[in-house]
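# model this:
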Amino acid sequence: MNKAIGQQQTLDQISVTALKGVGANLAEKLAKIGLFSLQDVLFHLPLRYMDRTRVTPMGGLQPNINAVIEGEVRACDIVFGKRRSLVVRMQDGTGGITLRFYHFNAAQKNRLTSGTRLRVFGETRRGSAGLEMYHPEYDLLDEAAPLPLDQHLTPIYPATEGLTQPRLRTLASQALTWLTTHNLRELLPDEVRRQLNQSSLADALRYLHQPPTDANVHQLMEGEHPFQQRLAFEELLAHHLSLLLLRRQMQTNGAPRLKSDSQLHSHFLKQLPFALTRAQARVFEEIAEDLAKPVPMLRLVQGDVGSGKTVVAALTALAAVANGKQAAIMAPTEILAEQHRINFGKWLEPLGIQLGWLTGKLKVGERRSQLAAIASGQAQVVVGTHALFQEAVDFADLGLIVIDEQHRFGVHQRLSLSNKGSSSANQRELRPHQLIMTATPIPRTLAMSAYADLDCSVIDELPPGRTPITTVVISEQRRPEIIERVRLGCEEGRQAYWVCTLIEESEALEAQAAQATAESLALALPHLRIGLIHGRLKPVEKETVMAAFKANELDLLVATTVIEVGVDVPNASLMIIENPERLGLAQLHQLRGRVGRGSAASHCVLLYGSPLSHHSKERLRVMRESNDGFYIAEQDLQLRGPGEVLGTRQTGDMQFKIADLQRDAHLLPSVKQGADYLMAHHFTLCQEIISRWLGKSHVYLQV
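Next up, the predicted model:
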């Protein structure tokens, strides 16, 4: 051990280069997987384990397991098939097995002669003549010098190119020896650990890197061992604290107080062709309370498809305008942004409020004039896509941000838009209020952890007159029957959607598929007026088609998934979704929500391609059985995992080393409780816990 390193240093302060055999080259490779200090090495935990502590008789082997076997070589031959291979046949008195090597040399063949005794470790597979192991690890046995078996389970670590498992095991083993002489700080206060009956961190790490032979392998493989749960708790706590600190930082700058103008509010409600539901009114009251405070509102509004979130957003924007502030409404797609522009224009322009419009596809002259209107404050409510948070966009006095379908945007994007808040020389910097909306209900467990920085409101009531949607799952082979059903429905005066899905993430291919489908349906249904909408159309073309469909000038709309959110045509009561097995449950639920908006009985047909996997069957079963977005979200979580459901798999906002939101959901209430306690009584520890688990990935807190 390096004597130059003082006893006073903690393991997070000691570089990996203190380990034997770690020079600059290896340190660079370790840095690629986030290992800079000895503490990092200790927290780089195994993904799974192999049991090399006991020898399994060959007669007791099963396919697809890792096992240690011992026996005698009976034959060793080079076999010429599709590929040349070295085939070794072994026996141990209880049975036999074949070892197969595709990469070998003459010296290896000469060592593996008949009568040689071997200890072999590998994975068993079914072969043409019984069980086989491909490229197993092996040692020659010498009766005069018996080879000891491993004394603990063998860990398998997350790795990268140039880092082998033996090397990672050696480094972890070395790092464990430092635990006896150097301090690994317990960052959880004693009172929290006592309450949760938690073991010491050092004991947990020793056990998980080198589990003893009597360890519960099933628990370890499932991530349910008490020592794993001890670490999962601390990691979930780190994520939770990072969001609470983000919230605190967002609210340190203050925000403009936005008080509701009762007269303007009343005018707005009177011109609506419907009354607010109790749930809409309740949620707006919660928002109004937030807006009246001098700290930024950070509120998530969840509501199932068609629950009326847009009206609540418009009321919120009205409060900003009434106080002389601008409101920005950001949507993830052009088509949803267009839908918002139409709705907000219909509701706000009669009240004398000027709308701005900003997307990435505006022509240069139009973009210039919109940017000028936003910068001068002439545009009081600005609707757009992610183009709103580009550097060139300057708001005169931004008081409110409304973000629709939050899960499509990363935390960074949300924060970069909030930085466009107002500030001037005679006042401290103010941040705009934030209202986040989603029609993709988020399971409570996920909301607790992924949105810990947000207050949550739920619009849990649909407007009166909405009819439940009947969903049926039908094979593509019955396509002619479905086409006939569309014909009958449209001849009775109703309208229908036909949605095309493609696996490829390509607007061009999707557009071609939709075009081909529209042409074939036009041949099969010559008397129907058929429209086509896809992502390759210009905004004005999409708007024209949608306007024609809304005005009942089209009977059938063939579309890609661009109509997933925001499109509202009450007379449309039938939807066909081709290849629904290619979509997630949340997206299917969103699409289905385009029908059932009027009083007519509505139907959704899921036209699947055969054969269906078990996973796809489960998803379609859930869709058939339920219209409840929150139930569907829970099922989606179970089937696809949190990264897919939240849309963060690509953004990197929530990457866990050991915790699993689904498996460890039972820990979240105590995580929340622990986080609140630490924020109140041990604030200095919060940043240390975050740094230990999130490392450099929590830099978005500094935005």
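# C-alpha only now, for contacts and for neighbours.
OK.
# any idea how far Pro580 is from Gln108?
Counting by Cα to Cα, to the nearest Å, the gap from Gln108 to Pro580 is 53 Å.
# The two: who's more crowded?
Shown here are Gln108 and Pro580; by other Cα atoms under 10 Å, Pro580 has more neighbours (24 against 10).
# do you know how far the more buried one is from Val605?
On the measure of Cα to Cα, Pro580 and Val605 end up 9 Å apart.
# so Thr124, which of the three states?
With DSSP: H, G, I helix; E, B strand; the rest coil as the basis, Thr124 sits in strand.
# My read is that it contacts Glu132, right?
Yes: between Thr124 and Glu132 a contact is recorded at 5.6 Å, counting by Cα atoms under 8 Å.
# quick one more, to check against the first:
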Amino acid sequence: MLSGGCAPIPVTDIKGVGTALALKLQRLGIESIQDLLLHLPLRYQDRTRILPIGSLRPGDEGVIEGQIAASDIVQGRRRALLCRLQDGTGTLSLRFFHFSAAQKNNLASGARVRCFGEVRPGPSGLEIVHPEYKVLKATGSVDVEERLTPVYPLTEGLTQGRIRSLAAQALEWLDRGIVEDLIPDTLRSQWKLPELARSIRYLHQPPVDADLDGLLAGTHPAQRRLAFEELLAHHLSLLQIRHSVREQGAPALKATGSLSVPFIAQLPFELTGAQLRVAREVARDLNMPHPMLRLVQGDVGSGKTVVAALAALQALENGAQAAVMAPTEILAEQHFNNFSQWLEPLGISVAWLAGKVKGKQRSRELERIANGEAQLVVGTHALFQDEVRFSNLAVVVIDEQHRFGVHQRLSLREKGRNGEQTPHQLIMTATPIPRTLTMSAYADLDCSIIDELPPGRTPVNTVVIADSRRDQVVDRVRKACGEGRQAYWVCTLIEESEALQCQAAEVTAESLREALPELRIGLVHGRLKAAEKAQIMAAFKSAELDLLVATTVIEVGVDVPNASLMIIENPERLGLAQLHQLRGRVGRGSVESFCVLMYHAPLSQQGRERLAVMRESTDGFRIAEKDLELRGPGEVLGTRQTGMMQFRIADLQRDADLLPRVKRAAADIEHSPSLTQALISRWLGQGADYAHV
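Below you'll find the model as predicted:
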């Protein structure tokens, strides 16, 4: 039920909804009358007036009425019943491929018929295929609809007629006053929001003069009213996570400088102003007696790892442990090598835990982690496993947060519970997240941005070229490697199958070996064993290979300063954020670097737009905004992160301007636990459970 604190009324309370129909509705996410009221139409049909046949054009949809002049069964490629309908202004054919003898008799010459459908060109002029129709009696008139007719999302076995009837019954419950307007009157008046019940009724039964363009665009005030409340419920649910974590308390870690000062002194480079600013923000959070929840965004190569190291050292200065988690073994191993190289000279013991660490070595690492001998632990999602026990975990660093879901992030938190205390969390991403998504998907986190690249990093020149000029691209690789530099060649396939992707990479590597026999060429793809993959990556890093052919497994975190050329085949098949990540693998040294986007013609309009953005900009945030505009939040964030992002009505791109208001409204409402819970239950239902992980 839509009223705040009461239990929802099951959809089976509606007349005619038995077990079989309830199961079909469940496939649409409809289990209660509340769900049915919030199951809004996709679009609307205008059946409020009868159109003259002579005024119709192909693509028009509407109600027509006339007399059948002829009715025949015709034999074309398929047998069909063809009726010629005329109204004095013109003639139109009604074509039925599936029909009964009774239908043929009803639609005989001379019958008066009213029908509805979409007009399209046919073999003998305009026609409607399988119209909805009603044979009219000779006397009396039939009223047209008084409101626009809703067209709802459907599932197999459910018709528009059936769901319209159910929605009409649900609206009768609305008349009984079951809807409680949960947004306080003061806020509704401040933001000029219409009443909830009135908005719901309007959207199911718009009047004849409704703004159809606004409804189709999702910008009608009634839709915005519901979008506002849905965004507010999501925002409040994330704030609940934040508060539940904050209430648990965390060790206050004082920055003594005993490890961080010698660490910074031994680095072979100076920290940028942005790195120092973000490091100070992190250090301030760690000094608090409640858990840090901070997201650090920084473009590829901006130096997030050093900030992570400083956070870990602050834990170690206080005699506690830190953990660093990465989504892939390649990236986790790179972190392990970096941290070992940086911290072991300071007398710090670093442990390594991933799927490939097995047997005695694994037992030994688990023992070192449990007894506190391992001060810093680097690993993959293997750190989540039950057998992993920490002695005194105080700081958790999670790299590439969008690869992990909220559940996983919160389950790692459990690892550090020491009585009532929870570890601090630092979340890092090299995928710039548009501001709209940061405000909605990451409302439980404070955000810092490293918006400055280290000196000596050169912007990457991006070239867009058709694959018909492949030979020129191969020559470019030959020239770059001949001058002592290294190159990547990335293969992408539209198929999801990893096997096919690997096969494509193998074929590409073989053809490049034939074309470039003088080069040392390596191949990395997802089906290689982790040890093989690591071995090839290490060979490339130490310049034992000139050219690395790979699938998108190299997207994140591989650092080879001598690589100055990146070829990406079929870039139109990847998201902009992923292309930006791949491009970030080059330009990591002082040599001028190039990224060649080798597309397969013809490109769609969207494909051209996307590649133009890559050519014109190296600003990760601008690219991320464009990615969101073109692909939507689900794809930009990745499905694992977006379990909570499945909006029924709101659209983050379209409704982005509502987010600042939503944030302010949440600040007013979150002090009322019953109201907060009622809003979350209404919109997220069981989906809000993650807030209590």
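# Can you give me the buried ones in the strand ranked longest in structure 1?
Scanning structure 1 for the longest strand, with DSSP state E as the assignment, gives strand 66-80. By 16 or more other Cα atoms under 10 Å, the buried positions in strand 66-80 of structure 1 come out as Asn66, Ala67, Val68, Ile69, Glu70, Gly71, Glu72, Val73, Arg74, Ala75, Cys76.
# and what of stretch 651-670 of structure 2?
For stretch 651-670 of structure 2, burial by neighbour count (16+ other Cα under 10 Å) applies to 651-653, 655-656, 658-659, 662-663, 665-666, 669-670.
# Dump those to a markdown table, plus secondary structure and distance to Ser165 of structure 2.
Shown next, in a markdown table, are these (DSSP: H, G, I helix; E, B strand; the rest coil; distance: Cα to Cα, whole Å):
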| residue | secondary structure | distance to Ser165 of structure 2 |
| --- | --- | --- |
| Asp651 | coil | 27 |
| Leu652 | coil | 31 |
| Gln653 | coil | 33 |
| Asp655 | coil | 30 |
| Ala656 | helix | 34 |
| Leu658 | helix | 33 |
| Leu659 | helix | 35 |
| Val662 | helix | 34 |
| Lys663 | helix | 37 |
| Ala665 | helix | 36 |
| Ala666 | helix | 36 |
| Ile669 | helix | 36 |
| Glu670 | coil | 38 |
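# which one among these gets closest to Ser189 of structure 2?
Among the buried residues of stretch 651-670 of structure 2, Ala665 lies closest to Ser189 of structure 2 (Cα to Cα), at 12.1 Å.
# and the closest one, what pairs with it in structure 1?
By TM-score structural alignment, Ala665 of structure 2 lines up with Gly674 in structure 1.
# what's the distance between that match and Gly566 of structure 1?
39 Å.
# for Gln638 of structure 1, same thing?
Per Cα to Cα, Gln638 of structure 1 is found 27 Å from Gly566 of structure 1.
# and if you look at Thr445 of structure 1?
Taken as Cα to Cα, the span from Thr445 of structure 1 to Gly566 of structure 1 is 26 Å.
# for Asn66 of structure 1, same thing?
52 Å.
# again, but for Ile353 of structure 1
Using Cα to Cα, Ile353 of structure 1 is found at 22 Å from Gly566 of structure 1.
# Then Val79 of structure 1?
From Val79 of structure 1 to Gly566 of structure 1 the distance is 64 Å (Cα to Cα).
# Check Val703 of structure 1 too.
Taking Cα to Cα, one finds Val703 of structure 1 at 31 Å from Gly566 of structure 1.
# Neighbour count: the two, which is higher?
Higher neighbour count among Val703 of structure 1 and Gly566: Gly566, with 23 against 12, using other Cα under 10 Å.
# And for the longest strand of structure 1, what's in contact with it?
50-52, 54-58, 61, 84-92, 109, 112-124 (Cα atoms under 8 Å, 6 or more residues apart in numbering).
# Sort out which of these are buried, if you could.
Buried, going by 16+ other Cα under 10 Å: 50-52, 57-58, 61, 85-92, 112-113, 116-124, out of the contacts of strand 66-80 of structure 1.
# Can you tell me which of these end up in strands?
Per DSSP E, these map to strands at 50, 85-91, 117-124.
# Grab the two from the residues you listed that are most spread out in space.
Those two in those that are separated most widely, counting by Cα to Cα, are Met50 and Ser85, at 26.4 Å.
# what ranges do the strands span in the stretch 451-600 of structure 1?
Along the stretch 451-600 of structure 1, the stretches classed as strands by DSSP state E, counting those that start in this stretch are 455-459, 469-475, 495-499, 530-533, 556-559, 572-578.
# The ones you listed: which one's closest to Phe344 of structure 1?
Phe344 of structure 1 lies closest, by Cα to Cα, to one member of these: strand 455-459, at 19.6 Å.
# what range in structure 2 does the closest one sit on?
Against structure 2, strand 455-459 of structure 1 falls on residues 446-450 (TM-score structural alignment).
# thinking again about what came up before, corresponding residues in structure 2 for the longest strand of structure 1?
With TM-score structural alignment as the criterion, strand 66-80 of structure 1 aligns to 61-75.
# Check stretch 211-231 of structure 1 too.
Under TM-score structural alignment, the match for stretch 211-231 of structure 1 is residues 206-226.
# Please pull up the equivalent of Asn392 of structure 2 in structure 1.
In structure 1, Asn392 of structure 2 lands on Asp397 (TM-score structural alignment).
# count of neighbours near that match?
Residues within reach of Asp397 of structure 1, counting by other Cα under 10 Å, total 21.
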